[in-house]
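Undergrad: Return atomic coordinates for the entry below.
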Amino acid sequence: MTAPSKQRNPLRDPRDKRLPRIAGPSGLVIFGVTGDLSRKKLMPAIYDLANRGLLPPGFALVGFARRDWADQDFMQVVHDAVKEHARTPFRQTVWDQLAEGIRFVQGTFDDDSAFDSLAATIADLDRDRGTGGNHAFYLSVPPSAFTTVVNQLKRAGLASGENPSQWRRVVIEKPFGHDLASAKQLNKTVNAVFPEESVFRIDHYLGKETVQNILALRFANQLYEPIWNANYVDHVQITMAEDIGLGGRAGYYDGIGAARDVIQNHLLQLLALIAMEEPVSFKPSDLRTEKVKVLSATRPALPLAETTARGQYTGGWQGGQKVPGLLEEGGFSKDSTTETYAAITAEVNTRRWAGVPFYLRTGKRLGRRVTEVAVVFKRAPHLPFDDTATEELGQNALVVRVQPDEGVTIRFGSKVPGNTMEVRDVTMDFGYGHAFTESSPEAYERLLLDVLLGEPSLFPKNDEVELSWEILDPVLRHWAGAGAPEKYKAGTWGPASADAMMARTGRHWRRP
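TA: Coordinates of the predicted model:
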């Protein structure tokens, strides 16, 4: 007796050998479709998901903006974005099926009639495309517009489905407030319309394969667990460096600064993954429970004048060309105190990590673009190698490279070939591009699919957001009364105060 043949999805890329999760009937509404995030990340990610056969055949995409566009105009915008930025090859059959579900609604966030039109468009899609009343609303808009949009969704009857089997979800881009008080108010406003299980706060770093590999590295291997504690770890460095400036982004960045933009979300989430205990399971609730425990136990080290540093880049040379300083770039006032570099020392007061400093740093116009987590181990208590100079043998380290060269490096001492017992640092390296034939999905692919599946593991809950602000708020208050940030030249690795912060404890920053 022959087994029945399985129905093949014609949109599934035959080269994709994995067994992926596939979204059910659903649609996505994007507010802010004219912005760079939508054009460079969201629209290409939607196409890539469709190209991999992970979206339902009747998937719908609705754009909402002030532009005077017809459906065909928006369709062309999506087409151009896909052709320019999509990760997977363009296939006409995939595009044709996706294009059938593309719609556009013109209006402003305070326009009741526009949201009524949006409700009618979604009803039409449910009938014509079979989206089943399941829709996610992506707020790629300034935080000041969050309250208006979610309240309009409620007024128009879009915040909940017609029956319990239908779902409605809201996706919020960072920043999640600008301090603890505003974060609490934002959470209260959003949760008054959408229950917490329907709120997805996007932190695109958590969608990166290498960030998720931290969990695999720690909990799928017995090798590291015995030494993953204060008995063996000297300190941890978490770095997110960018070599670009802020030209054209003054409207978003001025008054926000590096700490709010990166440390409060990306870097503290990485800290939580490094420091958390093993969860009971990898269910979203169990993962979040362990992250919350870590953040609850984390505080900035004191005194803040010695354990933190901030800076603002000035003009200099980078990549062989002269670049302006922040205050020479358009949109920034000449007396702006917005920091473009921020470094803090955090303490995780748990039995595993007591006494181990976590150094978090981020900055613009630094030496190169790199994000990494370095777990630096204590030195061997005794070195019986007479021919080895102390400066030639550093500390063992395990480095997780998040971007751009994704992988893991282990640094250790090894004998130099020859007739003397001389030991120097060497590295063992794992690179995603060399070890796996398939390319890693873009972070927004994973996160958008998780939204449609209702899988919240990679999205911070409101208590995680509020705990992160509790950690950062004392630092921001200290800086607010400390005058202007220290200057550093573009192309360097930050202000001198950041090096002094490390030197006080006999340590130094890694050069990525």
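
Undergrad: contacts and neighbour counts: CA atoms only from here.
TA: Fine.

Undergrad: Number of residues surrounding Glu339?
TA: A count of nearby residues for Glu339, using other C-alpha atoms under 10 Å, gives 27.

Undergrad: mind listing the helices for the stretch 201-350 of the chain?
TA: Applying DSSP state H, counting those that start in this stretch to the stretch 201-350 of the chain gives helices spanning 209-219, 250-253, 257-258, 268-275, 284-296, 304-307.

Undergrad: Relative to the whole chain's centre, how far out is the second one?
TA: Right, the one you point to is helix 250-253. 19 Å (C-alpha atoms, centre = their mean, to the nearest Å).

Undergrad: want to put them side by side, so please do this one too:
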Amino acid sequence: MSTDYPEVEQGEPPLPSSNPLRDPADRRLPRIAGPSGLVIFGVTGDLSRKKLMPAIYDLANRGLLPPGFSLVGFARREWEDEDFAKEVHDAVKQHSRTPFREEVWQQLAKGMRFIQGSFDDDEAFEHLRKTIQDLDAAQGTGGNFAFYLSVPPSAFPIVVQQLKKHGLADPPNGSWRRAVIEKPFGHDLASAQELNRIVHEVFPRDEVFRIDHYLGKETVQNILALRFANTMFEPIWNRSYVDHVQITMAEDIGIGGRAGYYDGIGAARDVIQNHLLQLMALTAIEEPASFHPKALVAEKLKVLSAVKLPADLGGHTVRGQYTTGWQGGEEVPGYLDEDGINPESTTDTYAAIKLEINNRRWAGVPFYLRTGKRLGRRVTEIAVVFKRAPYLPFDAYATEELGQNALVIRVQPDEGVTVRFGSKVPGTSFEVRDVTMDFQYGESFTESSPEAYERLILDVLLGDANLFPRHQEVELSWQILDPIEKYWDSHGKPAQYPAGTWGPAEADEMLARDGRSWRRP
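TA: Here you go, the predicted model:
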């Protein structure tokens, strides 16, 4: 029986076939990339050095890349191939997850090349085209290359158009070319739509991979396993039993050296529009017909399309800015005192919003999303808080310390799942108190979890789009956030909170209006 997904454009070409070295019927076998290469634009940046290069080495070390895998760096530095190889070597030694092995490194280094030039340099792009042809012959990459845009969003259009101009986006017969784009994908709905238009003029829709590294985390993927592989949760995963859901991404650091990027963007655009709305969608979706990308996207689109903004944006959204405070035993500056920040800036370093999902499963259940910098500690979690029992056959004193049942999915750090429930306190009296059951990945599995970028880069090379937001998801997310940002822009300055605390008092008041309070992670 065929299944239609009306939310996803019909007529898209099917995804590339599975790797011939792997039996697609056996999901236990490792997924190994076929002949391929990766070109990284902006290869001298922190993301490349700390995440991308180590992830590529770790994939090679795990035997998941082909022997002829090729890595091409593109940047303005006046480097030769040997200089680039040394940069990769140093990054791998410092940041890789798996042990360094000389034989793996030597094999990987054979396919490394560097292109020096700016994004508007036609000569550099011609050099890139020739280099890719040479690698096809020398390394057996088969014409299969992904172009990773680790560059500022303002540079996306020119890089994509240069790839088209020099024939780099057009794959030779039987091969593929893909674009990998980092967030933020636009700064509002209009800019996201324009960027989608530009990118889709050059690359087919199914060959565009928008990176949201949170979706590559094992714990995020475990949301689907937790819900759909266990019969104990799904019957109560609805409005009849769930009181509310809290999704938190807290950071204990400030903006560091990212003033040029962060000021004018802020916490809501940087985190809520992508990471937190994706976590909400995965928490709330109906069971997909399969885990084919189209089926999964169709269910996420249903959730995002059903999101309802609060009628009172002033009472149920909050933005804040950290001020001077104490963190880790030392005094830290406020946001307006950070280097490179305009002292009149109204950029939010904290954002909290209330959303509802208008469908049969979730109608009336609030989803509270919050994120911020310079908060009490670094943590990302999804807390599903259940309604209280309709009747407690105990004396009032026996349940004074009993809260609401909760299932908490910890995305980072200490990845795992906690279940909070009531239990009798040992002794002769009958007293019920909250206790927790705790599952931790590190204790339950012998192998360590791969870094998110390992999974995502491998998925790009395999053409597996499960963990990559499609353009419809991006645009729906901006439709949710744009009215909130517009409201904030016309209603004064952000609330203030001291660094090292858990946000402005207004955020506590937001939940108190609903008779609830934030969890303390």
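
Undergrad: what's the TM-score here?
TA: The pair, once superposed, lands on a TM-score of 0.96 when counted by TM-score structural alignment, normalised by the length of structure 1; 495 aligned residues with a C-alpha RMSD of 0.9 Å.

Undergrad: can you put the helices of the stretch 201-350 of structure 1 in a markdown table and add distance to Gly330 of structure 1 and mean neighbour count?
TA: Shown next, in a markdown table, are the helices of the stretch 201-350 of structure 1 (distance: least, C-alpha to C-alpha, whole Å; neighbours: other C-alpha atoms under 10 Å):
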| stretch | distance to Gly330 of structure 1 | mean neighbour count |
| --- | --- | --- |
| helix 209-219 | 34 | 17 |
| helix 250-253 | 7 | 14 |
| helix 257-258 | 16 | 22 |
| helix 268-275 | 31 | 23 |
| helix 284-296 | 37 | 19 |
| helix 304-307 | 31 | 17 |
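
Undergrad: Which one of these lies nearest to Phe430 of structure 1?
TA: helix 209-219 (11.4 Å; C-alpha to C-alpha).

Undergrad: compared with structure 2, how much does the closest one deviate?
TA: Compared with structure 2 after fitting, helix 209-219 of structure 1 has a mean deviation of 0.2 Å; criterion: mean C-alpha distance after the TM-score superposition for structure 1.

Undergrad: Make CSV from the helices of the stretch 201-350 of structure 1 and add distance to Glu347 of structure 1 to it.
TA: Shown next, in CSV, are the helices of the stretch 201-350 of structure 1 (distance: least, C-alpha to C-alpha, whole Å):
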stretch, distance to Glu347 of structure 1
helix 209-219, 20
helix 250-253, 28
helix 257-258, 20
helix 268-275, 10
helix 284-296, 10
helix 304-307, 11
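
Undergrad: Quick check: which of those is nearest to Arg424 of structure 1?
TA: Here helix 209-219 is closest among the helices of the stretch 201-350 of structure 1 (C-alpha to C-alpha), at 25.8 Å.

Undergrad: That closest one aligns to what range in structure 2?
TA: Counting by TM-score structural alignment, helix 209-219 of structure 1 pairs with residues 218-228 of structure 2.

Undergrad: Same question for stretch 294-304 of structure 1.
TA: By TM-score structural alignment, stretch 294-304 of structure 1 lines up with residues 303-313 in structure 2.

Undergrad: Any idea how far apart the tips of the matching stretch sit?
TA: 21 Å (C-alpha to C-alpha, to the nearest Å).

Undergrad: Can you tell me what sits against that stretch?
TA: 281, 284-285, 316, 354-359, 473, 476-477, 480, 484, 487 (C-alpha atoms under 8 Å, 6 or more residues apart in numbering).
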